[in-house]
Structures are given as structure tokens and as C-alpha cells.
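Asker: Quick one: sequence and predicted model below, then my questions.
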Amino acid sequence: MMSKTLSRRERKKRETRQRLMEAALRLFREQGYDATTVEQIAESADVAKGTFFNYFETKEAILPALAEWRLGQLKEALMPERGAPASPVARIKLALRLVAADPLSDPAMARRLFAAGMCHRDIRPGRALLNLLAEQVRQAQAAGEIRADLDPIYLGGVIRALFFQQVMMWHHGYRPAPLPELLDAAVDLLLDGIAGPKWRQSP
């Protein structure tokens, strides 16, 4: 009987935590991070304000948990059995598009997320994204889409850096095309290379 009670209790705790995260993400998307209060998150999740602090120390502390949750959803979205492309390179492009569309990729939110991650070292969204991209690179190498002699962690880091650079440029007004198209083009440019016919002749 005790084990069943504990099981129900743990299930309720997980459900409450999930409701808080869903409410926070919805409010951040609708009215922005700064305008959203803990009281609003708790009210939207249908819990008392004090309940919020049973799960998260501060409003900032919910950000790494949100990122971890969203990355878990991203992993599922990249599964071919869930409808993702068969091509690993196409899945890399899909991953970047999905991350860019997430409200957590807004530059202001991303800065706070980075700061929160520094305080909560058990959750590192940037590292998690790197690992996700590196795994897709490994699969692309196995499929012959990317050279197999290159370090997948290094390439994952390069792709992640290109992603963040493109998103920041977009939010700073560099918009020659829709952001998803620019992200696709950045991956294609990385794969095709930028060298001209005489680059090896340079000193």
C-alpha cells in the first residue's frame, strides 16, 4: 500500500512540474520573459505560488528545465519512425529549424538560459544540443553523407556555432531570406565548402 501511495505521489509531482513548465513556456511566448511573473505561472498551472518554489528556486531556474524538456521533444521529432527524414543531414537541418522556432532561442531568452545554466551545472542545454548534433553527424558519416575521418563532436560544435551566429544575425536585422532557409544554406555551405579554385596556392 505504501509503495502505491508513493507511486501516486511521485506521479502527481511529475504532473505538477510538467504543468508549471508548460505554463511558463506559454507565458514566455505570449508576453515575454520579463513580463511574466511567478504568480502568473503558478496561476496558469492551477497551483499556489508556493508550490512553484517546491520545484524551482527562482523564475530563472525553470529555464534550464525547459530547455532539457524541449530537447527531449526534439530528439523524438528527429526519429525517422516519427516521420523525420531518412537522411541524417536532412535531420540536422530539421533540428536547426525546430530549435530556431522555439521561444527559448530568442536572444534575450538565450542569454538568460545560458546564465541559468551556469548556476545549474547539472543541466547544460548547450552541451545537450551539441551531443544531439554530434549524434546526427555520426549517423551521416555512417550513411556516407559526411566524411568519416572527421570528429563528430567537433563538427557538431561547428554546426552549433553556425546556428547561433545565424540566429543572432537574423535578430539583429540581417534577413536576406527567411531564417529556416538561411539555416539550410549555412549547413549546405559547410558541407560544400567555401574554397575557391586557387585557395591552395595562398601562402
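Answerer: Noted; the coordinates are in hand.
Asker: C-alpha from now on. contacts and neighbour counts both.
Answerer: Fine.
Asker: now the longest helix along the chain, how far from the centre of its chain.
Answerer: When secondary structure is assigned using DSSP state H, the longest helix within the chain turns out to be helix 2-31. Here helix 2-31 shows a centroid-to-chain-centroid distance of 20 Å under the convention Cα atoms, centre = their mean, to the nearest Å.
Asker: Same question for stretch 48-55.
Answerer: 25 Å.
Asker: List the neighbours of that stretch that are in contact with it.
Answerer: If you take Cα atoms under 8 Å, 6 or more residues apart in numbering as the criterion, stretch 48-55 is touched by 17, 20, 38-39, 42-43.
Asker: same check, this time on stretch 59-75
Answerer: Counting by Cα under 8 Å, 6+ apart, stretch 59-75 makes contact with 21, 25, 37-38, 56, 95, 98-99, 104, 112-113, 116-117, 120, 123-125, 128-129, 132, all of which sit outside it.
Asker: and here's the other structure:
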Amino acid sequence: MSTPSHPPRKRERTRDHLGTVAWALFEQFGYEAVTMEQIAAEAGVARGTLYNHFPVKEAALALALHEQLASDLSPLMHKVMARRSLQTRLAGILDASAQWWEAHRDYAAPYIRYRFQALGDGQQGQSDSDMLAVYASLIEQAQAKGEIRDDIAPPLLASHLHFLYLGAVLRWLENNRLSLRHELAQVLAFFMAAAMASGR
């Protein structure tokens, strides 16, 4: 008898496989050139299966980007955790993230559009970045040390930080003269000022 958790695991494996295939195609042919039909064919699944996991191409991109970003930034996390303060830890993450986006600029516009569209549609879960969990964990640790205010729940503070981050990427996309590293440094300064402010 199969366990109740088996179907979700199978679904997750299929979704991860589709995301991996989509990323390989995006890297080979460019995001705009790749179609959903190509992704389904390359992954060896019916189009209906693909659309069941990703109703639009941007959803496949979001998953692929989150997995790639997490993979590329994961070697950094040991160094980040060796830093003592929330501000220096976040600075390390955001600086590395800026460098990553500068190397993957072509993906940024469709990703940002999708994230804000998903927000407007009230979609949750699939589009959430793994970085939200990282931010929340770092924030919770900082609150426990009395480093920042503790009257706001870590997931909510993490969400505020993440949307400030997305806004900075959007500004960078709109103006080629901007430095994303500088924009994210400003985001961090703004966030830390608010996070350290007294809630009373």
C-alpha cells in the first residue's frame, strides 16, 4: 500500500524535473525563444502535465530561477553565517544576489512581472522564493539576540525585505545607469533602519 505522502513527492519530483528542463532550454536558446511546447517535449511529458504544474512560462522561469539562485548562492551561506550581525549577513547575501542578477539580466524582467502578477492574483507557495525562509531565519535569530525589534513576526519582516528587493531589481531594469549593488545597499539601509526602530 502506498503512503499518503507518495503522490505529493511524485508531483514535486515532476515539477523539479520540468524546472530543470526549462532552465536548460532558457540557457541554450534564450527565455523569449523557448515555448511551453518545447519544454513539454524536451521533458517528455504531455502539454497538459506541464500546464498542470506551470500555467504560464513565467511560472516555470520562477521555479528555475529560485533553484538556480539557491544553488549558486549556497556556497556563500557558510561565509554569511560566520558574520555576526543581521546587517552584515544580509549585506553578503544581497551583494552576491546583485552579481548573480547582473549575469542573468535577461531573466529579470519576466520574473519580476510574474512575481507582481502572482501577488495581484493572490497566488502563494509555488512562486515564493526560498530566500524568504532564509531571511526569516536570519531575522528570527537577530530578534532573539535583541539586535532588532521583535514586535513584528519574522516571516512578515522577511516579506517586507523581499518586496523591497524586488522593487530595487525593477528600478535597475528600468534604468541601465543604475548599479544593482548600490540599489540593494540602499534597500538594506532602509530595512535595517525600520527593523531597529522601536515598535513602541
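Answerer: Noted; the coordinates are in hand. A quick note: this is a predicted structure, and the numbers were derived from the prediction, not measured.
Asker: With both chains overlaid, what TM-score comes out?
Answerer: The pair, once superposed, lands on a TM-score of 0.61 when counted by TM-score structural alignment, normalised by the length of structure 2; 185 aligned residues with a Cα RMSD of 4.4 Å.
Asker: re earlier: now, the most widely separated pair of the contacts of stretch 48-55 of structure 1?
Answerer: Greatest spacing in the contacts of stretch 48-55 of structure 1, by Cα to Cα: Arg17 and Glu39 (15.0 Å).
Asker: okay, the two: which has more neighbours?
Answerer: Ranked by neighbour count (other Cα atoms under 10 Å), Arg17 of structure 1 and Glu39 place Arg17 first, with 20 against 14.
Asker: What lines up with the more buried one in structure 2?
Answerer: Residue-level alignment of Arg17 of structure 1 against structure 2, with TM-score structural alignment as criterion, gives Arg15.
Asker: Quick one: neighbours of the residue lying closest to Ser129 of structure 2 once chain neighbours are set aside, just the number.
Answerer: Counting by Cα to Cα, 6 or more residues apart in numbering, the nearest residue to Ser129 of structure 2 once its immediate chain neighbours are dropped is His66, at 5.9 Å. Neighbours of His66 of structure 2 under the rule other Cα under 10 Å: 17.
Asker: those strands in structure 2, which residues are they?
Answerer: When secondary structure is read from DSSP state E, structure 2 shows no strands.
Asker: State the distance from Pro154 of structure 2 to Leu161 of structure 2.
Answerer: In this structure, Pro154 of structure 2 and Leu161 of structure 2 are separated by 10 Å, where distance is defined by Cα to Cα, to the nearest Å.
Asker: Repeat that for Pro55 of structure 2.
Answerer: On the measure of Cα to Cα, Pro55 of structure 2 and Leu161 of structure 2 end up 27 Å apart.
Asker: can you check Gly122 of structure 2 too?
Answerer: Distance, Gly122 of structure 2 to Leu161 of structure 2, by Cα to Cα: 19 Å.
Asker: between the two, who's got more neighbours?
Answerer: For the pair Gly122 of structure 2 and Leu161, the greater number of neighbours falls to Leu161 (21 against 8), based on other Cα under 10 Å.
Asker: Alignment lookup: that one to structure 1.
Answerer: Checking TM-score structural alignment: Leu161 of structure 2 goes with Ile159.
Asker: Can you list the neighbours in contact with stretch 83-97 of structure 2?
Answerer: 69, 73, 76-77, 80-81, 135, 138-139, 142, 147, 181, 184-185, 188, 192.
Asker: same question, stretch 29-39 of structure 2
Answerer: Residues outside stretch 29-39 of structure 2 that contact it (Cα under 8 Å, 6+ apart) are 18, 21-22, 25-26, 47, 50, 56-57, 106-107.
Asker: and stretch 24-37 of structure 2, which residues are buried?
Answerer: Of the residues in stretch 24-37 of structure 2, those buried under the neighbour-count criterion (16 or more other Cα atoms under 10 Å) are 25-26, 31, 34, 36.
Asker: Stretch 51-71 of structure 2 too?
Answerer: So, applying 16+ other Cα under 10 Å, buried residues of stretch 51-71 of structure 2: 51, 53-54, 57-70.
Asker: In structure 1, what residue spans correspond to helices?
Answerer: Taking DSSP H, the helices of structure 1 run over residues 2-31, 38-44, 49-55, 62-77, 88-101, 107-119, 125-142, 152-171, 179-192.
Asker: With distance to Arg8 of structure 1 as new columns, can the contacts of stretch 48-55 of structure 1 be given to me in JSON lines?
Answerer: JSON lines is the format used below for those (distance: Cα to Cα, whole Å):
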{"residue": "Arg17", "distance to Arg8 of structure 1": "14"}
{"residue": "Leu20", "distance to Arg8 of structure 1": "18"}
{"residue": "Val38", "distance to Arg8 of structure 1": "26"}
{"residue": "Glu39", "distance to Arg8 of structure 1": "26"}
{"residue": "Ala42", "distance to Arg8 of structure 1": "22"}
{"residue": "Glu43", "distance to Arg8 of structure 1": "23"}
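Asker: Which of the buried residues of stretch 24-37 of structure 2 sits closest to Thr3 of structure 2?
Answerer: Within the set of those, Met36 lies nearest Thr3 of structure 2; the separation is 32.3 Å, counting by Cα to Cα.
Asker: Tell me the counterpart of the closest one in structure 1.
Answerer: Using TM-score structural alignment, Met36 of structure 2 pairs with Val38 in structure 1.
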